[in-house]
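>>> Predicted model and sequence follow; I will ask about them next.
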Amino acid sequence: MENSLVVAVAQLNCVVGDISGNARRILEAVSRAQAAGADVVLTPELALCGYPPEDLLLRPAFLDACAAELAALATRVHGVAVLVGHPLEVDGLRYNAASVIRDGRVVATYRKHRLPNYEVFDEERYFEAGTEACVFEHKGVRVGVNICADVWEAGAADVARGAGAELLLVLNASPFHMNKQQRRYEVMRERIADTGLPVVYCNLVGGQDELVFDGGSFALDRQGVLTWQGPVFAEDLTLLTFAGGAWEEQTIPAPRPLEADVYDALVLGVRDYLGKNGFPGAIIGLSGGVDSALTLAVAVDALGADRVRAVMMPSPYTAQMSLDDSREMVRRLGVRYDEIPIEPAMRTF
């Protein structure tokens, strides 16, 4: 009888610097996954500290806190293997790492090979590159580990295959841009063509400052065929069954319009920027034009009407149509609205 493995893909929204809070999120996902019958739980890149931690990595106390939280997390994991992304310090050098925790302890650790240093990434500033494979066995299946940029070039996946991996699990913090998902499929199919390994790609979701991570985790079989696609712009926990060297196929959602992706990215980015930074709400200046109308709609969808206030500041040159359109917008969306004419201030000036 072929060995089988149930992999839970935990697509989480983590918060940079909230180490204990992120550990709770991971544990909650593990508890739900284990109750549903999972053997392995896969989390996103640097899930324990959030991504990108940037200069927090230069603080020894931050790295110590991550190490302590990982050790504490391990003591609470039994009967399932959990792959957790975290920063690692060894002999004064820092690594972007992922550890396998099982039965109360860390049983294996992988150090990311490829450190992106372009566009929004500056990992060479903080991390050293790893070179070794990480392959762990669970329920008779040999599982290889890669982290994000490792699979965008040849090399790291081949090292895992050479170490005996039958399956590749990839932790990711891949930011959104338009049409990014198709490019992810293409890159992973290149790695599959090189290695013949079926893949699970677990991606971070959520907004972090100027970045938005769209989730969209997925699985591909050894022919590169898409067998599962997770939701975008939302947290998710899905169980996948690997048996007989292949994934059991699940329903694939229909492709989304590009406009829907862009709008949802804006909403998630606003919600998490204000929420993670502790802002109570937003004030939107209305002009009666389409740009401020769209901004107001994004804010209400992100925060709720009760956390948005709209202000119209008409001058002597403001057209009646602009006032009418602003009033109609706030009527439809149900937000607090103030009109503050600026003509007295203009005259005084």
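Received it, and whenever you're ready, just let me know what you need.
>>> C-alpha from now on. contacts and neighbour counts both.
OK.
>>> what distance separates stretch 44-59 from the middle of the whole chain?
Stretch 44-59 sits 13 Å away from the centroid of its parent chain (C-alpha atoms, centre = their mean, to the nearest Å).
>>> Next: stretch 342-349.
Distance of stretch 342-349 from the chain centroid (C-alpha atoms, centre = their mean) equals 48 Å.
>>> Name the residues that touch it?
With C-alpha atoms under 8 Å, 6 or more residues apart in numbering as the test, stretch 342-349 has contacts from M313, P314, S315, P316.
>>> quick one, strands of the stretch 51-200 of the chain?
With DSSP state E, counting those that start in this stretch applied, the stretch 51-200 of the chain shows strands at 81-90, 93-102, 105-111, 135-138, 141-147, 167-172, 199-203, listed in chain order.
>>> what would those strands look like in JSON lines with distance to A38?
Listed next are these as JSON lines, based on distance: least, C-alpha to C-alpha, whole Å:
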{"stretch": "strand 81-90", "distance to A38": "9"}
{"stretch": "strand 93-102", "distance to A38": "13"}
{"stretch": "strand 105-111", "distance to A38": "18"}
{"stretch": "strand 135-138", "distance to A38": "12"}
{"stretch": "strand 141-147", "distance to A38": "14"}
{"stretch": "strand 167-172", "distance to A38": "15"}
{"stretch": "strand 199-203", "distance to A38": "15"}
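>>> ok, structure two:
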Amino acid sequence: MPETFRLAIGQLNPIVGDIEGNAAKAVTAWQSAKEMGADMIGLPEMFITGYQTQDLVLKPAFHAAAIRRIEELATECADGPAVGIGGPWVEGGSLYNAYFVLQGGEVVARVLKHDLPNGQVFDEERLFEAGPVSGPYRIGPLRIGTPICEDAWGPDVAETLAEVGAEVLFVPNGSPYHRNKNDLRKHVMVERVIETGLPLVYLNMLGGQDDQYFDGASFALNPGGELAVQLPSSTECVGLIEIGQTEDGWRVKQGELAPLPGEWEQDYRAMVETLRDYMRKSGFSKVVLGLSGGVDSALVAVIAADALGPENVHCIMLPSEYTSRESLDDAASVANALGCKLDTVPISEPRAAVTKVLEPLFDGLAPDLTEENIQSRLRGVLLMALSNKLGEMLLTTGNKSEVAVGYATIYGDMAGGYNPIKDLYKTRVFETCRWRNVNHRPWMMGPEGEVIAPRIIDKPPSAELREDQKDEDSLPPYDQLDRILEMLVDLDLSLAEVVAEGFDEDVVRKVEGLIYTSEYKRFQSAPGTRLTKRAFWLDRRYPIVNRWRDRG
């Protein structure tokens, strides 16, 4: 009688630092796996601590508590399926990213991560030592090889495991989302199954942590690359994967093939879920934001309503003498469409008072950007006051185009605790608004239908800090600016390569200069959802003081 191995995988959402809470999730998943008749429940990489911990894991009291809790789990989960769980391990004075296998009340295997990622958002060489390649372990009839995340992104570890007797590869991950990441994961894992001739189960973590989003979308492949199981993205669940013995070796039995969303939905859900988790994990339930009547703040309001429910989104219109009637109406239309509370706090009188106080010191100096920024900073002061008084986290609303070139006021409209559109270029802001107007999903807590009027999306963008101001008075048109930024920031191309695409050299040099001189603003900006491989913060780390310019 051919044997079947039942592997449950917990696509779950831990909280960094919540060792007890994460252990409780592990026990609940183990109980579910037991009810399913599973032989083993696998949990993601570094699950007991949450991921990524950054330097928190270096604190001896922290990693000692995590290791101790895993050892206690072995006893708690003795009577039932084996448990695989990620966590830290200390041996010979070195700290490792490890994967523990618990069975019968004991730690029966311990796998140490061999390849440590040290690019993009990862800095594991700073935190951990590289372990030796660990051999497979046996659970029941099956010899399982476990490359931990990065170990499976190159051929060496998987091939070694196959050579020493592994019959299936089980890969626990903390793989953060970026646009089109699912396609990349599958492409790489198909390479592993073709090289080794072994089936592979890929388990990914779920949930938001600071700027990063772990989107789940776990899957299983058979040799040759055939997709046998696909769990849904962005859904917490325990899935059961059956691996059967055949004449050709162990093979994953055909199971659920959940459809995965397209690029626009994936990006939008990442923004919603990271905000939702950032709030939940930091202890907030309500947000406040300045709703200007422009497209950026409108989109942030919709994301917030979808993440938290409209009743938990407090919109504030802060008009000055330069605010148009159209902007007042457009802000009201968004709040009304969402069902969010909207208050109006005029700033003309406070602005006049500040100007009067500064008048003696500004005597003889012509009005300039300083006076414009006073308006933005007054708005920041008032919004932060409301945030403090009402216990509502302030959201900031600058898009990636503005963040890149510094077209934002530090201590003004940049004030806030989180920015869900920080990695979304302005041209994608427009398209995301259009997408949301015609798409609604059950996970969205905001209303269906057109929530951002087309006139808000189509009107010329303006900060409205002076008479008849338009963004294009200071910046190239956004379709041009965003392409230049994509080449300079996302693709790291040279000035000459950008000019060769047909852009004016003086414009490109101006944009390049704005990127570098705005580094100090980004250094002090709120965290925000990572959507690309070149998001500002951990993906792109530049000095604040920097005189280099491309003279090519």
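Yep, that arrived. Just so you know, these numbers come straight off a predicted model, no measurement behind them.
>>> List the TM-score for the superposed pair.
Once superposed, the chains reach a TM-score of 0.97 (TM-score structural alignment, normalised by the length of the first structure), with 349 aligned residues with a C-alpha RMSD of 1.2 Å.
>>> coming back round to it: let's have the strands of the stretch 51-200 of the first structure in a markdown table, adding mean neighbour count and distance to S20 of the first structure.
Below are the strands of the stretch 51-200 of the first structure laid out as a markdown table (neighbours: other C-alpha atoms under 10 Å; distance: least, C-alpha to C-alpha, whole Å):
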| stretch | mean neighbour count | distance to S20 of the first structure |
| --- | --- | --- |
| strand 81-90 | 23 | 13 |
| strand 93-102 | 22 | 17 |
| strand 105-111 | 19 | 18 |
| strand 135-138 | 18 | 26 |
| strand 141-147 | 24 | 22 |
| strand 167-172 | 26 | 20 |
| strand 199-203 | 28 | 20 |
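>>> any idea how far C134 of the first structure is from the residue lying closest to A108 of the first structure once chain neighbours are set aside?
Of all residues not flanking A108 of the first structure in the chain, V100 sits nearest, at 5.2 Å (C-alpha to C-alpha, 6 or more residues apart in numbering). Distance, V100 of the first structure to C134 of the first structure, using C-alpha to C-alpha, to the nearest Å: 10 Å.
>>> How about R256 of the first structure?
According to C-alpha to C-alpha, R256 of the first structure stands 36 Å off from C134 of the first structure.
>>> For these two, indicate the residue with more neighbours.
C134 (21 against 9; other C-alpha atoms under 10 Å).
>>> Quick check, the more buried one in contact with A108.
Yes: using C-alpha atoms under 8 Å, C134 of the first structure makes contact with A108 at a distance of 7.1 Å.
>>> so what's Q11 of the first structure up against?
Counting by C-alpha under 8 Å, 6+ apart, Q11 of the first structure touches T43, P44, C202, N203, L204, V205, G215, S217, E235, D236, L237.
>>> next SSE after the helix ranked longest in the first structure?
The single longest helix within the first structure, with elements called by DSSP state H, is helix 258-276. Downstream of helix 258-276 of the first structure, the next assigned helix or strand under DSSP states H and E is strand 282-286.
>>> ok so, going back, next, the mean deviation of the longest helix of the first structure compared to the second structure.
Between helix 258-276 of the first structure and its aligned stretch in the second structure, the superposed structures give an average distance of 0.7 Å (mean C-alpha distance after the TM-score superposition for the first structure).
>>> equivalent range in the second structure for that helix?
Aligned by TM-score structural alignment, helix 258-276 of the first structure corresponds to residues 263-281 of the second structure.
>>> Stretch 27-36 of the second structure vs the first structure, average offset?
So stretch 27-36 of the second structure averages 0.9 Å relative to the first structure (mean C-alpha distance after the TM-score superposition for the first structure).
>>> From Y95 of the first structure, how far out is E123 of the first structure?
10 Å.
>>> I meant C202 of the first structure, not that one.
C202 of the first structure sits 20 Å away from Y95 of the first structure, going by C-alpha to C-alpha.
>>> Quick check: closest non-adjacent residue to R76 of the first structure.
Per C-alpha to C-alpha, 6+ apart, closest to R76 of the first structure is G104, 6.2 Å.
>>> The one you found contacts A74, doesn't it?
Yes: look at G104 of the first structure against A74 with C-alpha under 8 Å: they come within range, at 4.8 Å.
>>> re the thing from before, quick one, which of the contacts of stretch 342-349 of the first structure are buried?
Neighbour counting by 16 or more other C-alpha atoms under 10 Å classes P314 among the contacts of stretch 342-349 of the first structure as buried.
>>> for the stretch 301-450 of the second structure, what spans make up the strands?
313-317, 341-344, 393-394.
>>> Where does the last one end up in the first structure?
Following TM-score structural alignment, strand 393-394 of the second structure has no partner segment in the first structure.
>>> That strand packs against which elements?
Applying 3 or more C-alpha pairs under 8 Å, 6 or more residues apart in numbering; DSSP states H and E, we find strand 393-394 of the second structure packed against strand 287-290, helix 369-390.
>>> among these, which is the most enclosed?
Ranked by average neighbour count under the criterion mean count of other C-alpha atoms under 10 Å, these are headed by strand 287-290 at a mean of 27.
>>> Give me the mean distance between that one and the first structure.
Taken over the aligned residues, the distance from strand 287-290 of the second structure to the first structure averages 1.0 Å (mean C-alpha distance after the TM-score superposition for the first structure).
>>> Which elements pack onto that strand?
Looks like strand 287-290 of the second structure contacts helix 295-308, strand 313-317, helix 369-390, strand 393-394 (3+ C-alpha pairs under 8 Å, 6+ apart).
>>> what about the residue with the shortest distance to the centre of the first structure, distance to D338 of the first structure?
Note on the first structure: the residue nearest the mean C-alpha position is L204, at 1.4 Å, using C-alpha atoms, centre = their mean. L204 of the first structure is 39 Å from D338 of the first structure, where distance means C-alpha to C-alpha.
>>> Next: V145 of the first structure.
55 Å.
>>> same question, G278 of the first structure
As judged by C-alpha to C-alpha, G278 of the first structure and D338 of the first structure stand 24 Å apart.
>>> Counting neighbours around each, name which of those two comes out higher.
In this view G278 of the first structure and D338 are compared by other C-alpha under 10 Å, and D338 has more residues nearby, 15 against 9.
>>> got a list of what whichever residue in the second structure pairs up with that one touches?
Matched by TM-score structural alignment, D338 of the first structure corresponds to D343 in the second structure. Counting by C-alpha under 8 Å, 6+ apart, D343 of the second structure touches H314, C315, I316, M317.
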